[in-house]
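Colleague: A predicted structure for the sequence below; I have some questions about it.
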Amino acid sequence: MDDTQLKQQIKQLIINECDKEDDFDWQDVQDAEPLFGGDSRIGMDSLDALQVSLALQQRYGVRIEGAKDGRRILASVDSIAAYIRQHP
């Protein structure tokens, strides 16, 4: 799978797991845009992060442990894709 396909799948997963289907299309999400915080259009919270983490584990077999690592890894689509690539 190439990087573009991986990022598309991640965007779709985030939109679905965060129940944002009515607010966003996966194509609206930019690769580098923040997923948390005041600058985030998606506005993920800790429950969203847990759901996304579990979905990533089920789909790609990657584990995200600890809040600090989770915040760093789940910061953007780019950072999630990089983490998946580093942990095949």
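Modeller: Received the coordinates, thanks.

Colleague: only C-alpha atoms from now on, for both contacts and neighbour counts.
Modeller: Fine.

Colleague: list the buried residues in the host helix or strand of Leu50.
Modeller: When elements are assigned from DSSP states H and E, Leu50 belongs to helix 46-60. Using 16 or more other CA atoms under 10 Å as the test for burial, helix 46-60 gives 48-56.

Colleague: which stretches of this structure form strands?
Modeller: In the chain, no segments count as strands under DSSP state E.

Colleague: can you give me the helices in it?
Modeller: Ranges of helices in the chain, per DSSP state H, are 3-17, 46-60, 67-73, 77-86.

Colleague: Asp28: which of those helices is closest?
Modeller: Comparison of these against Asp28 by CA to CA identifies helix 3-17 as nearest, at 9.1 Å.

Colleague: take this one as well and set it beside the first:
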Amino acid sequence: MDDTLLKQELKQLLVRECDKEDDIDWQDILDDEPLFGRESRVQMDSLDALQLSLAVQQKYGVRIEGAKDGRRILVTIDALAAHIKASQ
């Protein structure tokens, strides 16, 4: 799968699964911006991380296990896309 298309799908998945439609448009999410923390415009929380992890597993067959891996993998769209590509 093309990197650009994968990242686009991930942004759309994040906005839909984490119910962020009222907060941010998927087109406005940068590939390298933080998804968590004070500097984040996306403002994901632990429940969002769980929902996104489950959606990624269903759509791409890639598991994100444990909080430690989740924090590392779900830090940016770039990191999430790289994990999916490496796991397939």
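Modeller: Good, I have the coordinates. All values derive from a computational prediction rather than experimental measurement.

Colleague: quick TM-score on the pair, please.
Modeller: Overlay of the two chains. TM-score (TM-score structural alignment, normalised by the length of structure 1): 0.97; 88 aligned residues with a CA RMSD of 0.6 Å.

Colleague: hang on, the earlier thing: distance to Phe24 of structure 1 for the helices of structure 1 - can I get that in CSV?
Modeller: Below are these laid out as CSV (distance: least, CA to CA, whole Å):
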stretch, distance to Phe24 of structure 1
helix 3-17, 7
helix 46-60, 15
helix 67-73, 21
helix 77-86, 15
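
Colleague: for those helices, which one sits closest to Gln30 of structure 1?
Modeller: It's helix 77-86; of the helices of structure 1, that one is closest to Gln30 of structure 1 (CA to CA) at 7.6 Å.

Colleague: run through the neighbouring helices and strands of that closest one.
Modeller: Where contact means 3 or more CA pairs under 8 Å, 6 or more residues apart in numbering; DSSP states H and E, helix 77-86 of structure 1 is packed against helix 3-17, helix 67-73.

Colleague: buried ones in the shortest one?
Modeller: Applying a neighbour-count criterion of 16+ other CA under 10 Å, the buried positions in helix 67-73 of structure 1 are 70, 73.

Colleague: what of stretch 25-34 of structure 1?
Modeller: Within stretch 25-34 of structure 1, the residues scored as buried using 16+ other CA under 10 Å are 26, 29, 31, 34.

Colleague: so what touches it?
Modeller: Outside stretch 25-34 of structure 1, the residues that touch it by CA atoms under 8 Å, 6 or more residues apart in numbering are 7-8, 11-12, 15, 40-41, 75-78.

Colleague: related to what we said a few turns ago, closest one of the buried residues of helix 46-60 of structure 1 to Ile64 of structure 1?
Modeller: Taking CA to CA as the measure, Ile64 of structure 1 sits nearest to Ser53 out of the buried residues of helix 46-60 of structure 1, at 6.4 Å.
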